[in-house]
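Engineer: What follows is a predicted protein model with its sequence.
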Amino acid sequence: MSINFKELADKYQTPYYVYDFDYITNQYQELKTAFKARKSLIAYAVKANSNLSVIKHLASLGAGADCVSIGEVKRALKVGIAPYKIIFSGVGKIDSEIKEALELGILMINVESDAELQRVETIAKELDVVARISIRVNPNIDPKTHPYISTGLHENKFGVDIDTAKRMYIQCKNSDNLEPTGIHCHIGSQLTELQPIKESVQIIADLVRNLSALKIELSFIDVGGGLGIIYDDEKLIDTNEYAQAILETMFGLDITIVCEPGRFLVGNSGTFVTKVLYEKINGEKRFVIVDGAMNDLIRPALYNAYHKIEVLNDNKEFSDCNLVGPVCESGDFFAKNIELPQTQHNDLVAIYSAGAYCFTMASNYNTRGKVAEIAYENGEYRLIRKRETFEDIIALEEEFIK
């Protein structure tokens, strides 16, 4: 990534996020090409990075959208993704979201429980429409990833077991207001081993064959997302091997594959840039304090996640330190016990692999405005989200002051 971080800091201040849109293009095309042997839809997982310009860029490449709230559905529609390319997932949809999704005519609602299916059927009947349904099946496969981002085990809150799924599909077939359209599984995020993916998709493909014997013909198999990226020294799944492993399970099935990448497409496109305020020593402990904080990038505090960090100066004197922010929490850190060079006021610090689950999880904690987002494409920069002001933060509150 040949981005001039200092130039951007001078123009847009710090902290900020910058995303390499050319990288996103390459990632999308790599995955789409891997599935060229079969009908496929790459449905971008909007939750990874929901900036409108990011979604629009992927839409221009042909992507659909995997959404987990009606807000994400509206974001996808706003930037031009066709309704027939949008899937509405999520374990806790409220009635108004289900109603609006049905009215918008999206491709399908991905149902995660029998109780949710009852609500969808009731609402579809009230609207006098037919709801296209996909059911998320939990294959009970260990994804070998962080427990907080594991989703395919029975101990997780997502999806239903095989027997429950069969009963739900039969209910759909016998309903005037439900149309069984797809099937879905997603065992977790940041996956770096292929075998659990292949095992889970095999279970789903076999279920599709069993359903076909019951005259329930599905049009889509959604194999989820979760392909890992390099944060540190991970060994990644080859995209061609990934596609081939999935295609092998589909033998004899005339069905469209849906894939829901998020982190894979945008994770390594992004860099969070913050600047050094000062250093301090507590006893023998060195702290490098920067103007970015956990409200801007929470992954290290939330998951103890690793991000590669680089101080953009020429100092060769390295020592152990904690890289921390100004927020009033002991958990406000980007890294602990990390070797960094000695820093000066206003030195820039780049935190890499920050394109996914970073800005999208930001908050206004401590009444801190959300930072600017910038796109880099074809050698040029453009602002894609303004830095929030104090007035932006209080806009929904001030009229109620008594």
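Structural biologist: Received the coordinates, thanks.

Engineer: Please count neighbours and contacts with C-alpha atoms only from this point.
Structural biologist: Will do.

Engineer: Which element is encountered next along the chain beyond the longest helix belonging to the chain?
Structural biologist: For the chain, the longest helix by residue count, based on DSSP state H, is helix 194-213. Moving toward the C-terminus from helix 194-213, the next helix or strand (DSSP states H and E) is strand 220-222.

Engineer: Give me the buried positions along the longest strand seen in the chain.
Structural biologist: If you go by DSSP state E, the chain has its longest strand at strand 270-282. The neighbour-count check on strand 270-282 (16 or more other Cα atoms under 10 Å) flags G270, T271, F272, V273, T274, K275, V276, L277, E279 as buried.

Engineer: Turn these into a markdown table, columns for distance to H186.
Structural biologist: Below are these laid out as a markdown table (distance: Cα to Cα, whole Å):
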| residue | distance to H186 |
| --- | --- |
| G270 | 24 |
| T271 | 27 |
| F272 | 28 |
| V273 | 32 |
| T274 | 34 |
| K275 | 38 |
| V276 | 40 |
| L277 | 42 |
| E279 | 44 |
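
Engineer: structure B:
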Amino acid sequence: MSQLTNEYLVELAREFGSPLYVYNANQISDQYAKLEAAFSECNARFFYACKALSNINILKYVESIGASLDCVSINEVKLGLKAGFTPDRILFTPNCVDFAEIDEGKQLGVNLNIDNISILEQFGTKYGGSYPICIRFNPHIMGGGNYKISTGHIDSKFGISIHQMRHIERVVKSTGLHVAGIHMHTGSDIKDVNVFLQGLEVMFELATHFPKLEFIDLGSGFKVPYQDGDVQTDIELLGKKVTEAFKAYEKETGKKIQVWFEPGKFLVSESGYFIVKANVIKQTTATVFVGVNSGFNHLIRPMFYEAYHRIRNISNPYGSERIYTVVGNICETDTFAWDRTLNEVREGDLLVFYNAGAYGFEMSSNFNSRLKPAEIMVLDGKAHLIRKRDGFEDLLRNQIEVL
């Protein structure tokens, strides 16, 4: 893995300032190569879930290494087209959107993934079988880590329940819908490959209802390691098991079907580094706080889903180890890490958060009228500024003064 060194990250922070998001493009291609190797004996396609990180330069790079694109909004679709993806390499999987957004996706010629019976009825009534679609099912499988990122359980808003198959069949028959694919996604941070295999059994059963089926999409949710010794999805084992399952299915039915996946975090998480500066060291009767020049306005994951990020002091990496609680500068409790062992932190030191490539900058905001940080992409050892740091004028952009 082509990781960036502490010394190089310090240099970047000195050149571009902090807070700073840094993405190592070569780590993204390393991850993509792992997927291709794991599924080399299987007819597989990989659609990068760009909700994880949608900077246009990242999208262009992902396109250049051969991946397709998974989008959840029509603007992500348009970004993908602008980045160079052809419509056949884009999958559009929205939920709870107006039919007009689905219609626009159709006009743009992308693969449509529909997860609502009423939308199926509207689409079938308007277009019949003239345009192939995919149906997103809820397999009623509890997978993933935090409940907030589990999407296949019975209370989830995502997908059409597998128990509504009769209703779907009536819609397909009455409107002539051309169902080219079926889809499921149970959530994120899935450690056990058997979750995918369990879902695949459900998908194979559903496949018997769709004679023109071309692919089965198993979503993603591959677990990446966030801390030393962390369990992660065994991609090699998953590739082996999925390959075996599809070969058995082909032998049994005589049908060759592609398998699709939608890795987001898996591709970009480990490529990302978030660099912050220690503003203050504050000792209380119970805790020593490191107050940094950021907060959940820049990295909300620890506060939103209790996500863990490794943190290192990159400007004093050999200092004596001490226990700190790392907090932000926002007027709410924005604790990044409780009781974390770090090399001694001094005011002005630089800390780095690892695994910051997915849902970091993408979920940032201007809360407290704080400015969004810059983004850097490192490609083959050369740093490129791919988003300039906000200025004060950006806070007023699009506001209309009437007084």
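Structural biologist: Done, it's in. Everything numeric in this text was worked out from a predicted model, so none of it was measured.

Engineer: still on that earlier bit, give me the residues contacting the longest strand of structure 1.
Structural biologist: Strand 270-282 of structure 1 has contacts (Cα atoms under 8 Å, 6 or more residues apart in numbering) with 5, 14-20, 286-292, 343-356.

Engineer: quick one: buried residues of the very next helix or strand once past that strand?
Structural biologist: For strand 270-282 of structure 1, the succeeding helix or strand toward the C-terminus, using DSSP H and E, is strand 285-290. Within strand 285-290 of structure 1, the residues scored as buried using 16+ other Cα under 10 Å are R286, F287, V288, I289, V290.

Engineer: Who are the packing partners of strand 285-290 of structure 1?
Structural biologist: Counting by 3 or more Cα pairs under 8 Å, 6 or more residues apart in numbering; DSSP states H and E, the packing neighbours recorded for strand 285-290 of structure 1 are strand 270-282, strand 318-324.

Engineer: all helices for structure 2, in order.
Structural biologist: For structure 2, the helices defined by DSSP H cover 6-16, 25-38, 56-64, 74-83, 99-108, 117-127, 165-175, 193-207, 235-253, 265-268, 301-305, 392-396.

Engineer: can you redo those as JSON lines with distance to M184 of structure 2?
Structural biologist: JSON lines is the format used below for those (distance: least, Cα to Cα, whole Å):
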{"stretch": "helix 6-16", "distance to M184 of structure 2": "39"}
{"stretch": "helix 25-38", "distance to M184 of structure 2": "19"}
{"stretch": "helix 56-64", "distance to M184 of structure 2": "23"}
{"stretch": "helix 74-83", "distance to M184 of structure 2": "20"}
{"stretch": "helix 99-108", "distance to M184 of structure 2": "19"}
{"stretch": "helix 117-127", "distance to M184 of structure 2": "15"}
{"stretch": "helix 165-175", "distance to M184 of structure 2": "14"}
{"stretch": "helix 193-207", "distance to M184 of structure 2": "8"}
{"stretch": "helix 235-253", "distance to M184 of structure 2": "15"}
{"stretch": "helix 265-268", "distance to M184 of structure 2": "17"}
{"stretch": "helix 301-305", "distance to M184 of structure 2": "22"}
{"stretch": "helix 392-396", "distance to M184 of structure 2": "39"}
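
Engineer: Aligned to I351 of structure 1, what sits in structure 2?
Structural biologist: Aligned by TM-score structural alignment, I351 of structure 1 pairs with F353 of structure 2.

Engineer: what residues are up against that match?
Structural biologist: Listed by Cα under 8 Å, 6+ apart, the contact set of F353 of structure 2 reads Y273, F274, I275, H309, R310, I311, R312.

Engineer: Same question for V160 of structure 1.
Structural biologist: By Cα under 8 Å, 6+ apart, V160 of structure 1 lies in contact with E112, S113, R136, V137, N138.

Engineer: what about 6 Å?
Structural biologist: V137, N138 (Cα atoms under 6 Å, 6 or more residues apart in numbering).

Engineer: coming back round to it: quick one, which of the contacts of strand 270-282 of structure 1 are buried?
Structural biologist: Using 16+ other Cα under 10 Å as the burial test, the contacts of strand 270-282 of structure 1 include 5, 14-20, 286-292, 343, 347-356 as buried.

Engineer: Could you tell me which of these belong to strands?
Structural biologist: Judged by DSSP E, these include 16-20, 286-290, 348-351 as members of strands.
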